[in-house]
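no FASTA, just this:
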């Protein structure tokens, strides 16, 4: 097994399991801190650390004007809107349920690739998406889901975040970005962090220093910065350049299972039999999407990024 295959396997583990736990960490943090401030502090810190690591390992930090613009667009789609607004919605939606809503991402990605690139969906992908839709129906048809205050608004905003993240996945898979995926991640995070600090200031959020957060929030933020930020998001950018965007999007099927279990165990969020069945249906959808036959490359291609 060559180095690239090992990195792909490790990267899938990161976006499946580590990102699945970030819903819990964000839910804990947003109970004490304002949502835009959480993202601003998290991504700026992670981005600076990534840049420092890149510099120490002799990675080039040079970036062209076009790459800077593309990094700004990607940072906005993924982190400013896709993550910042999502964390805001966690004020009204349980972490596990929010993750399950995010499992619609592969459907958005396949639709966007069909719309933008004219890429046809194979039979297995269609079956996987259909199973995903069935799983989502099983989730949202539960009576308990729509009874919480502001739940409908939270659900709507989460879906808009999923659309933003999905378009970002398609955009990054073809965009001209810094050749090294680690450096590319660092630029996206620093830029997004600065944008989130600006938004946080404009909407009048309260900024608290770490000593005012409390032990659980401090631990959650450290885990979000190091693992959810540096490790998983770097793995995500690496995968977008080495496997198809719809395969990367299957993390949205696995993350909910992890998030449901963690939310149930640590936050006493309800885990119903119907939710368990829905999760099983979603995972079956993952199998069908990941087991499809390879397709020809897109008309627009990019050079593989260096590890």
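Arrived safely. Only a predicted model underlies this, so the values are computations on that prediction, with no experimental measurement involved.

drop to CA atoms for contacts and neighbour counts, all remaining ones
OK.

other SSEs contacting the helix or strand hosting residue 7?
Remark: residue 7 resides in helix 3-13, with elements defined by DSSP states H and E. Identification of packing neighbours for helix 3-13 by 3 or more CA pairs under 8 Å, 6 or more residues apart in numbering; DSSP states H and E yields helix 232-240.

contacting residues around the helix it packs on?
Helix 232-240 has contacts (CA atoms under 8 Å, 6 or more residues apart in numbering) with 8, 11-12, 14-15, 18-19, 169, 172-173, 181-182, 184-185, 248, 305.

Now go through the residues you listed and say which are in strands.
Among the contacts of helix 232-240, no member is found in strands (DSSP state E).

which helix is the longest one in this protein?
helix 151-174 (DSSP state H).

now the angle between helix 232-240 and that one, please.
Put simply, helix 151-174 runs at 50 degrees to helix 232-240, going by axes from the mean of the first three to the mean of the last three CA atoms, to 10 degrees.

Helix 151-174: which residues count as buried?
151, 154-155, 157-174 (16 or more other CA atoms under 10 Å).

again, but for stretch 284-301
Neighbour-count burial for stretch 284-301 [16+ other CA under 10 Å]: 284, 285, 286, 288, 289, 290, 292.

Tell me how far it lies from the chain's centre.
19 Å (CA atoms, centre = their mean, to the nearest Å).

just stretch 99-115 next, same as before
Distance, centroid of stretch 99-115 to centroid of chain: 12 Å (CA atoms, centre = their mean).

And stretch 251-265, by the same measure?
With CA atoms, centre = their mean, you get 13 Å for stretch 251-265.

So which bits of that stretch are buried?
251-264.

What are the contacting residues of that stretch?
Counting by CA under 8 Å, 6+ apart, 12, 15-17, 19-24, 94-100, 102-106, 132, 269-271, 279, 282-283, 285-286 sit against stretch 251-265.

Looking at the residues you listed, which are in strands?
Per DSSP E, the subset of the contacts of stretch 251-265 in strands is empty.

re earlier: which one among the buried residues of stretch 284-301 gets closest to residue 85?
residue 286 (26.0 Å; CA to CA).

Skipping adjacent residues, who's closest to the closest one in space?
Leaving aside its chain neighbours, residue 286 sits nearest to residue 250 (5.9 Å; criterion: CA to CA, 6 or more residues apart in numbering).

before we go on, here's another structure to hold up against the first:
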């Protein structure tokens, strides 16, 4: 197994685990606290990682870390939750799956990576696979929900590309700690202002928050940002298609939800799109980016 294959497989574990977010949120967490849940997923995990690394960003990096924290966490999670409330889950997931397609063109604009036709085809195939997985004929549309889903996809795409462009001279663990903390701090005033206090938490609530924070945020984003640093953005972004695959499989395995023939076809289509996206990058060296010196 090559080093690149190892990097791809390891990075793929992050979005696969993110697919558990839906079942954890619906089954273990208090309902109707989207911003508070996002805050408690990001900030405690970020502070815990900061205690481990014991390193703050140099002053020259503060602005960039705030931008990345907003894109990768604050804006992304707020928009995803808003879309989930305003749209059927299938519509929201399908629109959010446009993210890898956005990455292809943003990487060309910001990193100088050529737009490869096969990468575009792979992204379109993946979007079709997600639609087969989650979209139903009864789906209804809402303008604000559509805007939120597209904003979430664009935020994640831009965050992925800029995380590749702005690589501080620190470990993935430290980079993740900074971004989670920044994203959580940006969410804090919004959660306090827009949502009521949480009710008394049950044991199930604590387990849910622990999973989302320690595993669904801290661990997975260390793996994700490691992959962003080692692989081309157009190879990393399509791995996010694994999230709805995991969500559907967990719903079938744990909640007794049905798994239809179109959904099985969607899973196979998503896998094919990820293979195509990786094939499109073969022989193409990752862009060489200057790493600013620590200050």
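Arrived safely, thanks for sending. Computed from a predicted structure; not experimentally measured.

How alike are these chains, TM-score-wise?
Scored against TM-score structural alignment, normalised by the length of the second structure, the superposed chains reach a TM-score of 0.85; 292 aligned residues with a CA RMSD of 3.0 Å.

To which residue of the second structure is residue 144 of the first structure aligned?
For residue 144 of the first structure, the aligned position in the second structure is residue 138, judged by TM-score structural alignment.

Relative to residue 90 of the second structure, how far out is its match?
Residue 138 of the second structure is 10 Å from residue 90 of the second structure, where distance means CA to CA, to the nearest Å.

Tally up the residues packed near residue 209 of the first structure, please.
Residues lying near residue 209 of the first structure (other CA atoms under 10 Å) number 6.

Okay, it and residue 181 of the first structure: tell me how far apart.
Distance from residue 209 of the first structure to residue 181 of the first structure, by CA to CA: 31 Å.

Check residue 90 of the first structure too.
Taking CA to CA, one finds residue 90 of the first structure at 29 Å from residue 181 of the first structure.

all helices for the stretch 51-200 of the second structure, in order.
62-69, 76-86, 89-96, 99-111, 117-134, 143-165, 172-194 (DSSP state H, counting those that start in this stretch).

just to revisit the earlier point, sitting in helices, which of the buried residues of stretch 251-265 of the first structure do you find?
Per DSSP H, these map to helices at 251-264.

between those residues, which is closest to residue 112 of the first structure?
Nearest member of those to residue 112 of the first structure, counting by CA to CA, is residue 252, at 15.9 Å.

ok, for the counterpart of residue 280 of the first structure in the second structure, nearest residue in space, not its chain neighbours?
With TM-score structural alignment as the criterion, the equivalent of residue 280 of the first structure in the second structure is residue 268. Nearest residue to residue 268 of the second structure in three dimensions, chain neighbours excluded: residue 129, at 7.6 Å (CA to CA, 6+ apart).

wait, isn't that neighbour in contact with residue 264?
No. Counting by CA atoms under 8 Å, residue 129 of the second structure does not reach residue 264; the two are 9.4 Å apart.

ok, residue 210 of the second structure - how many residues close by?
When neighbours are counted by other CA under 10 Å, residue 210 of the second structure comes out with 17.

Report the separation between it and residue 44 of the second structure.
Relative to residue 44 of the second structure, and taking CA to CA, residue 210 of the second structure is found at 10 Å.

Identify the residues contacting the aligned residue in the first structure for residue 234 of the second structure.
With TM-score structural alignment as the criterion, the equivalent of residue 234 of the second structure in the first structure is residue 246. Contact analysis of residue 246 of the first structure by CA under 8 Å, 6+ apart lists 106, 109, 110, 289.

Would you format the residues you listed as JSON lines with distance to residue 198 of the first structure included?
Putting these into JSON lines (distance: CA to CA, whole Å) gives the following:
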{"residue": "106", "distance to residue 198 of the first structure": "31"}
{"residue": "109", "distance to residue 198 of the first structure": "29"}
{"residue": "110", "distance to residue 198 of the first structure": "33"}
{"residue": "289", "distance to residue 198 of the first structure": "39"}
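
And the residues you listed, which two are furthest apart?
Most distant of those, by CA to CA, are 109 and 289, 12.0 Å apart.

residues in the second structure matched by stretch 219-226 of the first structure, start to end?
Stretch 219-226 of the first structure covers residues 207-214 of the second structure once aligned (TM-score structural alignment).

and the end-to-end length of the matching stretch?
10 Å.

Report the buried residues of it.
208, 209, 210, 211, 212, 213, 214.

out of these, which are inside helices?
208, 209, 210.

just to revisit the earlier point, quick one: which of the contacts of residue 246 of the first structure is nearest residue 201 of the first structure?
For those, the nearest to residue 201 of the first structure is residue 109 (32.5 Å; CA to CA).

which residues sit in contact with the residue lying closest to that closest one once chain neighbours are set aside?
Distance criterion CA to CA, 6+ apart; nearest residue to residue 109 of the first structure, sequence neighbours excluded, is residue 166 at 5.2 Å. If you count contacts by CA under 8 Å, 6+ apart, residue 166 of the first structure has them with 105, 106, 108, 109, 112, 249.

Widest-spaced pair of those residues?
112 and 249 (12.2 Å).

the more surrounded of those two?
With neighbours defined as other CA under 10 Å, residue 112 of the first structure and residue 249 compare such that residue 249 has more, 28 against 18.

List the contacts of whatever residue of the first structure lines up with residue 186 of the second structure.
Matched to the first structure by TM-score structural alignment, residue 186 of the second structure sits across from residue 195. By CA under 8 Å, 6+ apart, residue 195 of the first structure lies in contact with 40, 80.

Also residue 52 of the second structure?
Counted by CA under 8 Å, 6+ apart, residue 52 of the second structure has zero contacts.

related to what we said a few turns ago, identify whichever of the helices of the stretch 51-200 of the second structure lies nearest to residue 33 of the second structure.
Between those, helix 172-194 lies closest to residue 33 of the second structure; by CA to CA that is 8.4 Å.

and the closest one, which residues are buried?
Buried, per 16+ other CA under 10 Å, within helix 172-194 of the second structure: 172-188, 191.

repeat for stretch 101-119 of the first structure
For stretch 101-119 of the first structure, using 16+ other CA under 10 Å, the buried residues are 101-113, 119.
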